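1. Sharing a model that was predicted from the sequence below.
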Amino acid sequence: MMKKYDFETVVNRKNVGSYKWDQMYESYPELEDGIVPFSVADMELKIAPEIREGLKKYIDEMILGYTGPYTDYYDAVINWMKKKHNFDVKKEWISCSPGVVSAIYDCVKSYTEENDGVIVFTPMYYPFYNAIKVNNRKIIDCGLIENKGHYMIDFTKFEELAAEKDNKLVIWCSPHNPVGRVWTKKELEKVAEIALKHNLIIVSDEIHFDIIMDGYKHTVFQTLSEEVADITVTCTAPTKTFNLAGVGISNIIIKNEKLRKKFRKSQEKSSVHIFSPLPYKACELAYNDSEQWLSEMLELINNNQKTVNKFFEEKFDGLRAPLIEGTYLQWLDFRKLGLDNEKLKKFMNEKAKLFFSEGYTFGENGSGFERINLAIPVHILEEALERLYEAIKKEFPEFCK
């Protein structure tokens, strides 16, 4: 079938303020052109033309004045949730936030007091640690159990931690970043059972919930039951799905009126508001007009993860790149190299000219891992894998086949 969209063109983001490109060149200013970073989770892919052309038309016709959410925007969000996730959402449940990370900060402030515990399942997306620490709450680590690249929940430990009276909140990541799990409905039900039993509030980061690999199904946590919906804050956004992180729009869905009022009160204290019309319009265009782009993008991610997995299996001994279930992020296991965190980073940057997200930033149990962004043109990925192989063959030939 003929592909409609361009997923091969590389956009040079040098010297335009791209966070991950600037990080790379700040560390290595003499780095030659043609090296593309695989770190921060935005895509090295052109956005859907439906969004691009729609925003151009909007700018041609409209005034970029102070703007809030409007009917067509709400309808786009509500219809997407129903169509893609069988998730019935009412307009009044939706609170707008510039990002899921800022919403997590507001949730920590809204639903806990200083020195309360916040349970997390590590390795975990690193900004969530900071959301807990800067608000003087305690990080309560319920580390995931890893077995040959597959991660599972330690329900015994979770039950013990949930029972401690000072632990009030759970930050839940579904699909999980960085390990790429799409939790089964049975796993979700067990988490919910424990949370309900011990009066915990669940903040469910589901920003990657549209990015699911073949054979897996995402279940929105709060759809498990009315009781579960009553204790859940669901964090969603079009930003990961459609490469719109820079426009800053997230849809935070809270059914429980008391929890919703607390969240909005916290937003008011921080003066967290979206006044630009472009985020709302970009979200509307993404959800209404860009589903075919998403379908082709998912094929690219699925093929890229299989390319990485096959390359590791054919080229390396003891190094692993397990297939993911969701997100566009793959969790690579380099523990057998025996390098500490800084040496592994230096090896990747200087010997292989690869710039990943370092595993240790996701928690102590991320040491020896690297997170690679798969939302990238195939030819760039293949070039990077060859650089990796040549570097490991030179420095660690015993791990090469």
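-> Looks like it came in fine.

2. rest of the way, CA atoms for contacts and neighbours
-> Noted.

3. Identify each of the helices in the stretch 301-401 of the chain and give its residue range.
-> Using DSSP state H, counting those that start in this stretch, the helices of the stretch 301-401 of the chain run over 341-346, 378-395.

4. try this one side by side with the last:
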Amino acid sequence: MGNFDLNIDRKNTKSVKWDMAETLFGSTDVIPMWVADMDFKAPKEVNEALMERARHGIYGYTLADDELKDTVVRWNKERHQWNIQPEWLSFSNGVVTSLHMAIQAFTKPEDGILIQTPVYPPFYNVIKAHNRTIVKNPLVFEDNYYTIDFTDFEAKLKDVKAFILCSPHNPVGRVWKKEELEEMAKLCVKHDVLIISDEIHGDLTYPGFRHIPIASLSEDIANQTITCMAPSKTFNVPGLAASYCVTPNLDVRGKLDEAFNKQGFNNQLNTMGQIAMQAAYTHGATWVDELTALLESHYQYVKESFEKHAPELKVVKTEGTYLLWIDCSGLGFDAKGIREFFINEAKVGLNAGIDYGEEGSQFMRLNMGCPRSTLEEAVNRIIKAVEKRR
């Protein structure tokens, strides 16, 4: 279904990833592998549905109707074995927007919000923007793999009102095991801490791994959880601004929807975002399977290439997403030096690990959501730059 080998020129399309590269990296010859969108066309059925809607030519207010809700319900049942109800859904223009709404609705200024670092930078921004307090439960990095310090996790829960879970985790690539999710959830219920779960990468797990929505574990956990999901990362449609929250608890959902309404959001999606969500969740299953198999092969290629030719760089064991977390401590630079090495010497534009928290100061994040030829060019540039440093 998907033509993942097709090289598409994205320059001069108002692409944040490509058209901001010179501004961010100070050069026109840097391969941009940073912001989290992919260089693949969306599934054919998505593009055809959007073109058909455009031929209609009228873009009035669009209803998030029962058909769309039933499609979302069906997708989650088939992909994640999660039985949700249509009335649990609230629509939003993005997961980060939903995080803002949840923080406003359920916490007060100076309240503690728990995050597991290193983690997606908007988590920090959301907490700071509303004058809440960042509380960290640093992930444990050992044997090139990240796990949770549950003793610290429970200790920190005593001083927070909410926990923002990243599942699968961005940037470290963990697909949390059932027992890990159960332990986190059990402790949040015990200490009456709201779980706000960002599961935007949930569809992108490698063969042999399965995303488990934390709210699917039990009714008690579901009643204490707001789950934020979207087709945007899965099908490469983030510019269409369409996401949703799943909130089984009626009281919690009511407060969340009230927060949206106060900011002028009325539980509707833009016309094209809704069309894309409907088409992607209706026709995209095989496309996703092909994509995740490709991403797993990309991961293995980068990992093995660095092991063989640039052992100073270690790709952290990854179980999902199109993002690779690379341990660069073997280069012997500080955080600024690592970033400058990749930009000025390797000519590849990655995300600086320090942006994900101080725990990421010796790391970089590489977006491998691109054709193999682009990935190979970037990897070869990095290897040559490492070799020149020896």
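-> Structure's in. What do you need? Fair warning: this is a prediction, and the values are worked out from it, not measured in the lab.

5. Overlay the chains and give the TM-score.
-> Once superposed, the chains reach a TM-score of 0.97 (TM-score structural alignment, normalised by the length of the second structure), with 389 aligned residues with a CA RMSD of 1.3 Å.

6. follow-up on the earlier one: next, format the helices of the stretch 301-401 of the first structure as JSON lines and append distance to Y70 of the first structure.
-> Output for the helices of the stretch 301-401 of the first structure, formatted as JSON lines (distance: least, CA to CA, whole Å):
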{"stretch": "helix 341-346", "distance to Y70 of the first structure": "46"}
{"stretch": "helix 378-395", "distance to Y70 of the first structure": "39"}
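
7. So which of those helices is nearest C107 of the first structure?
-> For the helices of the stretch 301-401 of the first structure, proximity to C107 of the first structure was assessed by CA to CA; helix 341-346 is nearest, at 31.5 Å.

8. Can you check which part of the second structure the closest one sits on?
-> Mapping helix 341-346 of the first structure onto the second structure (TM-score structural alignment) gives residues 335-340.

9. got it, and stretch 298-306 of the first structure?
-> Using TM-score structural alignment, stretch 298-306 of the first structure corresponds to residues 292-300 of the second structure.

10. Repeat that for stretch 72-79 of the first structure.
-> The aligned range for stretch 72-79 of the first structure is 67-74, by TM-score structural alignment.

11. What of stretch 190-198 of the first structure?
-> Taking TM-score structural alignment, stretch 190-198 of the first structure hits residues 183-191 over in the second structure.

12. quick check, distance from that stretch to the centre of its chain.
-> A distance of 23 Å separates the centroid of the chain from that of stretch 183-191 of the second structure, by CA atoms, centre = their mean, to the nearest Å.

13. Buried residues of it, list them for me.
-> Neighbour counts using 16 or more other CA atoms under 10 Å place M184, A185, L187, C188, V189 of stretch 183-191 of the second structure among the buried residues.

14. now do stretch 106-114 of the second structure
-> Across stretch 106-114 of the second structure, burial judged by 16+ other CA under 10 Å covers T107, D111, G112, I113, L114.

15. My read is that the second one contacts K128, right?
-> To tie it back to what came earlier, the one meant is D111 of the second structure. No: at 10.9 Å, D111 of the second structure does not count as touching K128 under the criterion of CA atoms under 8 Å.

16. What are the buried residues along stretch 4-24 of the second structure?
-> Buried-residue list, stretch 4-24 of the second structure, by 16+ other CA under 10 Å: F4, V16, K17, W18, D19, A21.

17. likewise stretch 299-318 of the second structure?
-> By neighbour count on 16+ other CA under 10 Å, the buried set for stretch 299-318 of the second structure is 299, 301-303, 305-306, 310-318.

18. that older thread, with the first structure superposed, average distance for the match of stretch 298-306 of the first structure?
-> Aligned to the first structure and superposed, stretch 292-300 of the second structure gives a mean residue distance of 0.7 Å (mean CA distance after the TM-score superposition for the first structure).

19. what's that stretch in contact with?
-> With contact meaning CA atoms under 8 Å, 6 or more residues apart in numbering, stretch 292-300 of the second structure is reached by 204-207, 318, 320-322, 324, 368-369, 372, 375.

20. Which ones among the buried residues of stretch 299-318 of the second structure map onto strands?
-> K314, V315 (DSSP state E).

21. what's the matching residue for I212 of the first structure over in the second structure?
-> Mapped onto the second structure by TM-score structural alignment, I212 of the first structure lines up with T205.

22. Give me the nearest residue to its match, chain neighbours excluded.
-> Counting by CA to CA, 6 or more residues apart in numbering, T205 of the second structure lies nearest to G320, which is 4.0 Å off, once chain neighbours are set aside.

23. Touching, the one you found and Y206? I think so.
-> Yes: judged on CA under 8 Å, G320 of the second structure makes contact with Y206 at a distance of 5.2 Å.

24. So for those two, which residue has more residues nearby?
-> Set G320 of the second structure next to Y206 and count neighbours by other CA atoms under 10 Å: G320 wins out with 29 against 23.

25. mind listing what the more buried one touches?
-> Contacts of G320 of the second structure by CA under 8 Å, 6+ apart are P168, G173, R174, V175, H201, L204, T205, Y206, F209, T292, E296.

26. between those, which has the most around it?
-> Among the contacts of G320 of the second structure, the one with the most neighbours (other CA under 10 Å) is P168, at 28 neighbours.

27. Quick one: residues contacting that one.
-> Contacts of P168 of the second structure by CA under 8 Å, 6+ apart are R174, V175, W176, E199, I200, H201, G202, H211, G320, T321.

28. you'd agree it is in a strand?
-> No: according to DSSP: H, G, I helix; E, B strand; the rest coil, P168 of the second structure belongs to no strand; its state is coil.

29. what do we get in the first structure for it?
-> In the first structure, the residue matched to P168 of the second structure (TM-score structural alignment) is P175.

30. if you skip the residues just before and after it, what's nearest to its match?
-> Nearest non-adjacent residue to P175 of the first structure, counting by CA to CA, 6+ apart: V182, 4.7 Å away.

31. same thing with W75 of the second structure?
-> The shortest distance from W75 of the second structure to any non-neighbouring residue, by CA to CA, 6+ apart, is to Y281 (5.9 Å).

32. before we move on, back to that, and of the contacts of stretch 292-300 of the second structure, the nearest to C228 of the second structure?
-> Of the contacts of stretch 292-300 of the second structure, the one sitting nearest to C228 of the second structure (CA to CA) turns out to be L204, at 15.0 Å.

33. A352 of the second structure corresponds to which position in the first structure?
-> Aligned by TM-score structural alignment, A352 of the second structure pairs with E358 of the first structure.

34. My error: substitute L323 of the second structure in the last question.
-> Under the alignment (TM-score structural alignment), L323 of the second structure maps onto L329 of the first structure.

35. Against M43 of the first structure, how distant is its match?
-> For L329 of the first structure, the distance to M43 of the first structure (CA to CA, to the nearest Å) stands at 11 Å.
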